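Visitor: Generate a structure from the sequence data that follows.
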Amino acid sequence: MKIPFLGNRRKEPEVHDAEGIAGLLSECELLRHQAQRSGVRLDDTVASLEALDQLVPRWRDDAEVLEWLGNDAGLYLGTVIVGTVEGAHWGIRSDGQPVIRLASGREFDVVADGHEWAASGVPELSQLYAEVAEA
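Guide: Model prediction:
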């Protein structure tokens, strides 16, 4: 007899809503605002990554904006990858960091890449995309 309140229950595996996670990670509100102010439309395409690479980096003078924009840039890069590279999907590492995982098993820390791009512009987001797409 299995009586649930007696504590002999098996835990059900935790299920993540992949679409919900992808939706949250794709918001990138600050980046979208900065892009819109500069006339760049973020439509989740490779062309929009190329357009972001051409923005004048006015955010580098504000450390707080730089931090948030770096996060957003990485999450947006991941959003484009997940939407256009077959087999790519979001994953969450044990430390809570969102990453992109390819069907091959390779993992990319796009948030770290976004921070590098926001701080220095190198490597370009479109270049990072090309490296992941070829992997």
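
Visitor: alpha carbons only for contacts and neighbour counts from here, please
Guide: Will do.

Visitor: need the contact list for the closest residue to residue 88 other than its chain neighbours.
Guide: Spatially, and ignoring its direct neighbours in sequence, residue 88 is nearest to residue 102 (4.4 Å; Cα to Cα, 6 or more residues apart in numbering). The contact partners of residue 102, by Cα atoms under 8 Å, 6 or more residues apart in numbering, come to 87-89.

Visitor: among those, who's most crowded?
Guide: residue 88 (23 neighbours; other Cα atoms under 10 Å).

Visitor: That one is in contact with residue 100, isn't it?
Guide: Yes - counting by Cα atoms under 8 Å, residue 88 does reach residue 100; the two are 6.6 Å apart.

Visitor: this one next, for a side-by-side:
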Amino acid sequence: MNIPFLDSWRRRRGGERTTVLVSAFDRDPEGAAGLLAECALLRARAQEAGVLLDDTPRSLEALDQLPPRWREDPEELPWVGNDAGLYLGTVIVRTVPGAVWDVLPGGRAVVRLASGREIDVVGAGLDWAITGSPQLSQTYGEAAEGR
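Guide: As a prediction, the model looks like this:
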């Protein structure tokens, strides 16, 4: 994701990309969560298929039903998977009580449930994009149940 103001901030402070992400969450968690929720490519593919991504569990079920045309494009596949994971995380954080975004050492964004369990949502999104399993709605259901 190219965000010019973050690039200039990083240059001024000599920080790594990880520092920027952690700092963004520390200073403005809602703004950082908004950036993670953009998922532009996934939203475009969903819109082309007539699916509205409204940040609800129902939209995850609709994504699970999409024909996986992105698998035909090896360059697009990882981007759709990354977006699917960030979107899954967005739905979890917005609808599961106590769920929050967290940044692990190395800069990996995960969702932490109230129970303390971490969900590698980007990994789950990539698995879904590549194989279709586990379904996004299944991963959401497990998070909602606290598993």
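
Visitor: overall similarity of the pair, as a TM-score.
Guide: TM-score of the superposed chains, computed with TM-score structural alignment, normalised by the length of the first structure, equals 0.88; 122 aligned residues with a Cα RMSD of 0.8 Å.

Visitor: mind checking what the residue nearest to residue 88 of the first structure lines up with in the second structure?
Guide: Aligning on TM-score structural alignment places residue 102 of the first structure opposite residue 113 in the second structure.

Visitor: quick one: stretch 70-86 of the second structure aligns where in the first structure?
Guide: Taking TM-score structural alignment, stretch 70-86 of the second structure hits residues 59-75 over in the first structure.

Visitor: ok, and the closest non-adjacent residue to residue 71 of the first structure?
Guide: residue 111 (5.4 Å).

Visitor: who touches that neighbour in this structure?
Guide: By Cα under 8 Å, 6+ apart, the neighbours of residue 111 of the first structure are 70-75, 98-99.

Visitor: Would you verify that it is located in a helix?
Guide: Yes - assessed with DSSP: H, G, I helix; E, B strand; the rest coil, residue 111 of the first structure lies in a helix.

Visitor: Could you report the distance from the counterpart of it in the second structure to residue 81 of the second structure?
Guide: Per TM-score structural alignment, the equivalent position to residue 111 of the first structure in the second structure is residue 122. Distance check for residue 122 of the second structure against residue 81 of the second structure: by Cα to Cα, to the nearest Å, it reads 7 Å.
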